[in-house]
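Participant: Sequence first, then the predicted structure:
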Amino acid sequence: MDSFAHTTLVVELQAGDTERFAVLAHLSYDAADPFVVTAVFSHRGRVLARWQLDREMLGDGLRRPVGIGDVRLRPTDDGTWEELRMEFLGDARPDGGRHHAVVFAWAPAVSTFLRRTWQLVPPGREEVRIDDFLAQLTTGP
């Protein structure tokens, strides 16, 4: 059985006060780490950012605003286009602020990807292998 899901989406990035521009979002899911969706954003072959997102939070963000920390998600709908708005707060800037970016993804495409992950590991069936985790901690690098 396949234990990995991946998709590449064209999304729009808005950094600071700039206009939106198209970038690629590579979403991946590995059933061996069932709570995590990895999002890699790239433009012209260059990786702009890599984030690990909570899979349940990503699904909830399609329906309602979620997140209070570095990642905040919420649905948006302008009447013709349903999007998932993903707000990311990054490292501190020299001026004391933080790097900030907003990514807009077509919500139905994110939903389709999440459905594939749910086929691999249904919600509520995720397993935490604590013995494996503890063994990694005790053996070190």
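Facilitator: Received it, and whenever you're ready, just let me know what you need.

Participant: use CA for all of it now, contacts and neighbours both
Facilitator: Fine.

Participant: which outside residues touch the top helix by length along the chain?
Facilitator: Across the chain, the helix with the greatest residue count (assigned by DSSP state H) is helix 107-120. Helix 107-120 has contacts (Cα atoms under 8 Å, 6 or more residues apart in numbering) with 2-7, 9, 29, 31, 55, 59, 62, 75, 82-84.

Participant: Put this next to the previous one:
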Amino acid sequence: MSPVIDQTVQAGLITAEAQVLDVPAVLRYRRDDPLAIRICFPPRASLAGSHVTWVFARDLLAAGLESPTGEGDVHVRPFGADVTVMEFHAAVGTAMVRIKTADLRRFLQRSYLVVPAGSEHLQLDLDGDLAALLREA
């Protein structure tokens, strides 16, 4: 199994005019960062016209499929049986996207094949990360 999982999903960016702009997004999970998920959006989905990547906890995504969750910059909640809404809060505003829940569940299941839930700590190299941090200081 590859240490990196990329999965393209169709995201519906909800505009200020309450319209939905379909944009591709890429979900990414890496074994060397076992607690995090990344979602990457293309330039046309951002106000600045550049690629945007959000990083948040894998557990947050899993919990948000079942009930509203999140504090701070990322919130996730079910919207009916088939759709999940994700909110991304930044200084310039809030972006809301909707993604098929089945696509998110499939991505999570694939990530659990790489690093099973509850075993993330076994993938962390705290000593190595601390040494690298101290070398940079």
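Facilitator: Done, it's in. Just so it is clear, the model here is predicted, and its values are computed rather than measured.

Participant: And the TM-score between them?
Facilitator: The TM-score (TM-score structural alignment, normalised by the length of the second structure) is 0.88; 132 aligned residues with a Cα RMSD of 1.9 Å.

Participant: Check which residues of the longest helix of the first structure are buried.
Facilitator: Buried positions in helix 107-120 of the first structure, judged by neighbour count with 16 or more other Cα atoms under 10 Å: 107, 109-110, 113-114, 117-118, 120.

Participant: nearest to residue 49 of the first structure, of the residues you listed?
Facilitator: Distance to residue 49 of the first structure, by Cα to Cα, is smallest for residue 110 among those, at 18.1 Å.

Participant: Which residue in the second structure aligns with that closest one?
Facilitator: Using TM-score structural alignment, the partner of residue 110 of the first structure in the second structure is residue 104.

Participant: before we move on, the earlier item: now the longest helix of the first structure on the second structure. Mean distance?
Facilitator: Superposing on the second structure places helix 107-120 of the first structure at an average distance of 0.4 Å from its equivalents, by mean Cα distance after the TM-score superposition for the first structure.

Participant: Skip ahead from that helix and say which helix or strand is next.
Facilitator: Moving toward the C-terminus from helix 107-120 of the first structure, the first helix or strand encountered (DSSP states H and E) is helix 130-139.

Participant: Among the contacts of helix 107-120 of the first structure, which are located in strands?
Facilitator: If you go by DSSP state E, the contacts of helix 107-120 of the first structure have 4-7, 9, 29, 75, 82-84 in strands.

Participant: Those residues into JSON lines, with extra columns for neighbour count?
Facilitator: JSON lines is the format used below for these (neighbours: other Cα atoms under 10 Å):
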{"residue": "4", "neighbour count": "13"}
{"residue": "5", "neighbour count": "17"}
{"residue": "6", "neighbour count": "15"}
{"residue": "7", "neighbour count": "14"}
{"residue": "9", "neighbour count": "16"}
{"residue": "29", "neighbour count": "24"}
{"residue": "75", "neighbour count": "20"}
{"residue": "82", "neighbour count": "16"}
{"residue": "83", "neighbour count": "21"}
{"residue": "84", "neighbour count": "27"}
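
Participant: of the residues you listed, closest to residue 42 of the first structure?
Facilitator: When those are compared for distance to residue 42 of the first structure (Cα to Cα), residue 9 comes out closest, at 10.6 Å.

Participant: That closest one and residue 39 touch, don't they?
Facilitator: No: between residue 9 of the first structure and residue 39 there is no contact, the gap being 10.3 Å when judged by Cα atoms under 8 Å.

Participant: Distance of residue 126 of the second structure relative to residue 28 of the second structure?
Facilitator: Distance of residue 126 of the second structure to residue 28 of the second structure, given as Cα to Cα, to the nearest Å: 22 Å.
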